[in-house]
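Asker: prediction below, plus the sequence it came from.
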Amino acid sequence: MRINLHISIICAQVLALALPSVASALSVSATGNLAHARSGATTSMMSDGRVLIAGGLSTPTTTSSIEIYDPASGAFSGGPFLSLNEPRSAAIAVTLPTGQVLIAGGRENVGSESTLRSAELFDPVSQQASETGMLGSRRQRATATLLADGRVLICGGFDSGDGGGVNGDPGVGGLASAEIYSPLSGMFSPTGSMSTPREQATAVLLADGRVLVIGGYDASNGVNLQTSEIYDPDSGQFSQVATMPGGGRSGATATLLTNGKVLIAGGYNGNYLASALIYSPDSNTYTPTASMGTARSQAGAVLLPSGKVLLVGGQSARFSATSLIESYDPVTQTFANEGNLASARGSASVSMLPDGRILVAGGYVPPPDNNHGGTILASAEILKQPLATATPLAHSMTTPRADASSSILLDGRILVAGGRNGSNVLASAELFSDLLDTFTATGSLATPRELASSALMPDGSVVLVGGRDASGAALASAERFNPLTSSFSTNSASLWHARYSAGKALLANGQLLVAGGRDANGPLASAEIFDGHTGMFRIAGSLATARSESSTVLLADGSVLVAGGLGTGGVLASAERFDPGSRSFTPTAGSLGTARRGAMTALLPNGKVLIAGGYNAASVALASAELYDPLSDTFSATGNLTGARADGSIMVMPDGVVMLVGGRGATGTPLATSEIYDPASGAFLAGPALSNARSRPIVALTSFGRALVAGGEGTAGTLASAGTILRSAFATTFTGQRPSFSVSASMLPLPAALILDGEGLRGSHRLQSIAGSEGSSGGTASTASNGPLLRLQRIDNQQVIHQAPDGTLPWTDLQFTTPTLARHDAFDPASRMAGAYRVYIGVNGVESNAAYVSLYWIEDEIFAAGFQVGD
């Protein structure tokens, strides 16, 4: 079964209100080093959000090694079994619609230099490289461009022969020929030739699907070329276009701007160039624009979500590389200084990561003079912009409330129900609209309740279980909110044991686990499972230790961690794990390093669990944090918070960064601060200041990628005020169009595939545009961020999952299709747990607003009748 996600573009005026422009400074920090120093490696953004860096010049020769950078861990992984079939540098590399990476040609320097015809495919799932068809011609320093139909165009390059010495083939030198690689056949076939041999040229896919090939070096005549040509995929032929003013250039960067024009920056023509040009496909003309602050060739270029282009590093003179980072603004047509790399470098691997950060790895530093050798680098750096400031909302909640239940609905609205206002426990509920930035009252609960356990069920309803009423008594009742009628109905069955402050987790089969909590007699060890189909509660195995206010989270393998909390004898350091198959709890091999209750808990993209802050046995807020590793079943310390924090709220942003908001500090007073945890570095950094100090606030992710912060307890009582925080300045400065889609059917039985239909799925929004943004970074490979990255994020445990496209179907600017998603299997990467998911797609860091889809089992036909509460 398949589902279509139809694109609907939200008006620019509304987006302008939702996404205010906020200026920010670029920061540079170190990240994990490459195991092998390398320059001129192939670089590819894979469909799971990791970066493949393969081959290149190393020490002392060309390498066949592969390393993969994981943004979640901030580290490169490699090893003897992660390798190309043969060493190569100056090769071409393109991520195909299948999710595999094509790596072809290049040169091998092992004793003598030889140019290669061979090609291979790297599979990110098996992490193995396999042979594919051979190039028609040996070529290195060619260009490679992924066409709109999923084929790859390879143009020009240089053939230095087979390295066979006196009796070897000397090669033909510069190449004008071009060929096409078909992922369906796995074969290369010739296509029309260029008019001029050219190597180290720059190619960019235009918005109309044609390919512009710019400049380069003609080895036969020893000249850098002023000419450029356009390849038409329909005719398979090249035609010459305008000549660049100011002389020829090779090793330049070329980037397709959001207005459809092309920025060509820097390069080499006997001198290193700082000049830049703009090519207009409509008028077929080059126009000079402002010059860069420094000359550079073999630099990195990245199109930012703001529409600006970031230029990184490069060789700036015969004996020097530059560390300067500059941005080009198409509106003002000027370059601006954005800071410096820690290490000057050219020919580096430069990639925009899914979270908008930019990875700069490896590269080359020229020698200081003729008497010294150059240096190949293994170091890597991360460029990022800080979080934007929090923005107060003009509209407050209809009622001040804290300790309320909140959940995002499948239509993007956020339900806030119950809680308390001072000592008054509430039955009222309200809905927040991300589009209008307003709260409106909705149907009320039958029973006022606070500290209830709530969850968005796979059928789209929201269930609230237990809690505490106005008299302080624990409740056994449950209610469900139906978004179609905007009303609550009392569930026909009650809990077996009344409870509040319980742990809860939506299991892989779509049922809700409610564990522990407390009643009038203290903490509970009992656990129950709520079945949304029948509306019934079933007894599950008991916890090994009675506990409330625990850290409870669904893990990536479908089991549930329950850690810490308040026990009958005080605050706990013990932890246990629930197995849904046996419905039993087992103590974990390790315990928390610090006993804590009420900690802020989040599942990280790397599968580990962050447990931060909370209260110790003396009810003093903690600044320490720990990580739980499901593989070793143990806990370990991570970086400390910027300050002690308890009774705060936590969320995993769509990019995988964790935000902690509000709470109470070491003195017990409410906090107006937030902080950011970076899983890659293990460090906490100060985040945006809140407009109001608040503890126990309501926090939820909105469809626009903002964090809604509302209510809570302030210094003068319960709050109704609300505000939002944007994840990064990349998002705040984006003013163009973005993919934005809604789900036409919110519930989807497994197995099924997701189909995204619309425009902008490869970054294009121009009329008659079919291609999307893709460009060269000045080397031999396409920009490593040009593919669409589809990301699913579970609503409940906030697990972030990158989803590859269907390998048998090409993605275009108009359509992206996933493989068939099966029911949950811990060992199957294509499987999914039952539950509700946010759906995002991003290209070149420009991310869509969220759509929502709910997955459930195929045999659950009861869902077809709508929302059911059972008998």
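Answerer: Perfect, I can see it now. Residues are numbered from 1 along each chain as shown.
Asker: switch to C-alpha atoms for all contacts and neighbour counts from now on
Answerer: Noted.
Asker: distance-wise, check the residue lying closest to Tyr500 once chain neighbours are set aside relative to Arg518.
Answerer: What sits nearest to Tyr500 in space, not counting adjacent residues and going by Cα to Cα, 6 or more residues apart in numbering, is Gly467, at 4.1 Å. Gly467 sits 9 Å away from Arg518, going by Cα to Cα, to the nearest Å.
Asker: put this next to the first one:
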Amino acid sequence: MDLPLRMRPNGPSYLAALAGVVLGALATGCQPRVVNYQVRVVTSACVAPSPLENVTHMRFRVTGDGLEEPIVMVVPETDAVVEIPEIPAGTNRTIEVRAYDGDPSAGGKVVSMGSSLPFTVPDVVPEDQTPTEITIFLRRVGVFTPPSTADAPTTCSMMLEPRAGHTATLLADGRVFIAGGYHLSNGNIDGSLDTTEIFNPGTGTFEKAAGLLVPPQNTSSLARAFMGAVLLKNGQVLLAGGETFNPPAGLFPVRSILIYDPTTNTFGKFDMKLPRRRPGVAVDSGGRVLIVGGTDGQGKPVEYAEWYDPEKGPHLARTEDPADLAAENPRLLPVKTPRAGMAVAPVQGGRFIAVAGGTDGVKLADEVLFFNFDGTTFQASPSTVRLREVRYAPGIAPFKDSNNLLVAGGYNSSTEPMTSLNSSEIIATDAFNVSDGQVLSQARGDVCVAPLPDGRVVIIGGRLDGGPGGLSSAAGEMMIPNPSGGASTVALPLLDFPRYHHTCTTLKDGSVLVLGGVEQRATGAPRVLQDVYIYTPPPLD
């Protein structure tokens, strides 16, 4: 159904209505001028059951910057018009829709929900009278649902090509930038990808973006997989290192950094001090980027971390500037901290960057490193925090709040045989202690973890054992922080296809986007997946 948004200015506020016909007026002075907000709530899906199955009531909730209280309306599902009083002008306005199996005030439960991308309600009448389109996709909660487009809601969307070992970075506007990866031939890796694409949750579409090519001529490929990816404070995406496959020569670590500007769909390029396969990358509270570990061309852990300050360049638009090229940026850290197969995440609001698990080249490391910027460089702060179980290739995510980290799964060795782990641990970085987390439903490494805005963490897929024979997992869990400490867990539905080397990205509305990966079963050749799922967590309120 189409639910256009009708707005009229009322001093600093707007009167709004959601209706089943295209309506909408914005009046100024004595001469009315019409502005349409075309709001479309998509209530069909490409898989059963329907988002509206067993639904009796709908709740519409408007939030945004400067709103002291959300604007909430609950109506029977059969209502054609929903009146929402006084939506003030402002930024980051979001419309959330929830579908219930009964009156929510009488115990009705959420069946489906969806949310718009943030939009702005102007405080002046715009000259452009083109209707602003806002699309909201209703999806069943607690299940994995393939996305679809508003124009073809019964056809499942897919990536433009199969990918594994890629990155998927949430952009400031709510879209997701997907880069690189690798593909298989007869079950073996035979090349890395130099393509990128963007997923738009507001439309359900995938669009081709600029390729990973040497700028500015864009004639030579910079294909790579397993690079580090972070969103910079200026809205650009930094891609660091990775590995490139050039058969028959083999696999090589990548030295270059690429910076992608989504506003211009262009890349800039410069080099790190050291080439790195599978580095750990994170941004601190000051916007500085720390690049840790990874392996070199001989498969040994890279000994020195390095850091990059985006404010000092090299910059996207100045890659050929001699001063830019000569800048001592990135910089190596002065102390050796070799790590490979580790997990990296910012903590305490980015005051520290934590490095947990992995190997130092001699043994698996139990020490958790905490890097912070001292005004001149990053330093690894002295720490007594030790993992209770050493682990290679675990997952990591903030848990409960920015002071706590969940470290989950992994392997008991960095070399074959690699047995997967089913344990998890909670690191309290403010108290510098470690406690046991919940046991995973299935032991596995290379898990995909996604932190939710409410402090929960979703763990999806992974590999049952390391090495060439390790099978993909379809299992998933949601780790839930307990108010008194510790955690509880809820099993997720099994994925339609098991996978590892996939990505899990938390979207603006708190749902989780799952992309690609490798399906490897006990029989048949492994294959790289092209499919897409969105997991919508049941709300806590």
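Answerer: Yep, that arrived. Note that the coordinates shown come from a computational prediction; the quantities given were computed from them, not determined experimentally.
Asker: which one of Gly467 and Arg518 of structure 1 is surrounded by more residues?
Answerer: With neighbours defined as other Cα atoms under 10 Å, Gly467 of structure 1 and Arg518 compare such that Gly467 has more, 31 against 27.
Asker: isn't that one right next to Ala452, touching?
Answerer: Yes. Gly467 of structure 1 is in contact with Ala452 according to Cα atoms under 8 Å; the separation is 3.7 Å.
Asker: can you list residues touching both of Gly467 and Arg518 of structure 1?
Answerer: 474, 499-501 (Cα atoms under 8 Å, 6 or more residues apart in numbering).
Asker: and the residue nearest to Tyr500 of structure 1, what's its match in structure 2?
Answerer: Residue pairing (TM-score structural alignment): Gly467 of structure 1 is matched to Gly242 of structure 2.
Asker: tell me the contacts of its match?
Answerer: 224-228, 253-255, 276-279.
Asker: can you tell me how far it is from Asp296 of structure 2?
Answerer: 10 Å.
Asker: which residues are in contact with each of these two?
Answerer: With Cα under 8 Å, 6+ apart, Gly242 of structure 2 and Asp296 have common neighbours 253, 276-277.
Asker: what ranges do the helices span in the stretch 151-300 of structure 2?
Answerer: Counting by DSSP state H, counting those that start in this stretch, the stretch 151-300 of structure 2 has no helices to list.
Asker: any idea which helix or strand carries Leu359 of structure 1?
Answerer: For Leu359 of structure 1, the element it lies in under DSSP states H and E is strand 358-361.
Asker: which bit of structure 2 covers that strand?
Answerer: The aligned range for strand 358-361 of structure 1 is empty, by TM-score structural alignment.
Asker: which residue in structure 1 aligns with Asp194 of structure 2?
Answerer: Taking TM-score structural alignment, Asp194 of structure 2 has Ala427 as its aligned residue in structure 1.
Asker: mind checking what Ser396 of structure 1 lines up with in structure 2?
Answerer: Using TM-score structural alignment, Ser396 of structure 1 lines up with Met158 in structure 2.
Asker: just the terminal-to-terminal distance for stretch 532-548 of structure 1.
Answerer: With Cα to Cα, one end of stretch 532-548 of structure 1 sits 24 Å from the other.
Asker: buried ones in it?
Answerer: 532-533, 535-537, 539-548 (16 or more other Cα atoms under 10 Å).
Asker: check stretch 347-354 of structure 2 too.
Answerer: 347-348, 350-354.
Asker: is it possible to export those to JSON lines including distance to Ser115 of structure 2 and secondary structure?
Answerer: Formatted as JSON lines, the buried residues of stretch 347-354 of structure 2 follow (distance: Cα to Cα, whole Å; DSSP: H, G, I helix; E, B strand; the rest coil):
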{"residue": "Val347", "distance to Ser115 of structure 2": "28", "secondary structure": "strand"}
{"residue": "Gln348", "distance to Ser115 of structure 2": "28", "secondary structure": "helix"}
{"residue": "Gly350", "distance to Ser115 of structure 2": "28", "secondary structure": "helix"}
{"residue": "Arg351", "distance to Ser115 of structure 2": "31", "secondary structure": "coil"}
{"residue": "Phe352", "distance to Ser115 of structure 2": "32", "secondary structure": "strand"}
{"residue": "Ile353", "distance to Ser115 of structure 2": "31", "secondary structure": "strand"}
{"residue": "Ala354", "distance to Ser115 of structure 2": "32", "secondary structure": "strand"}
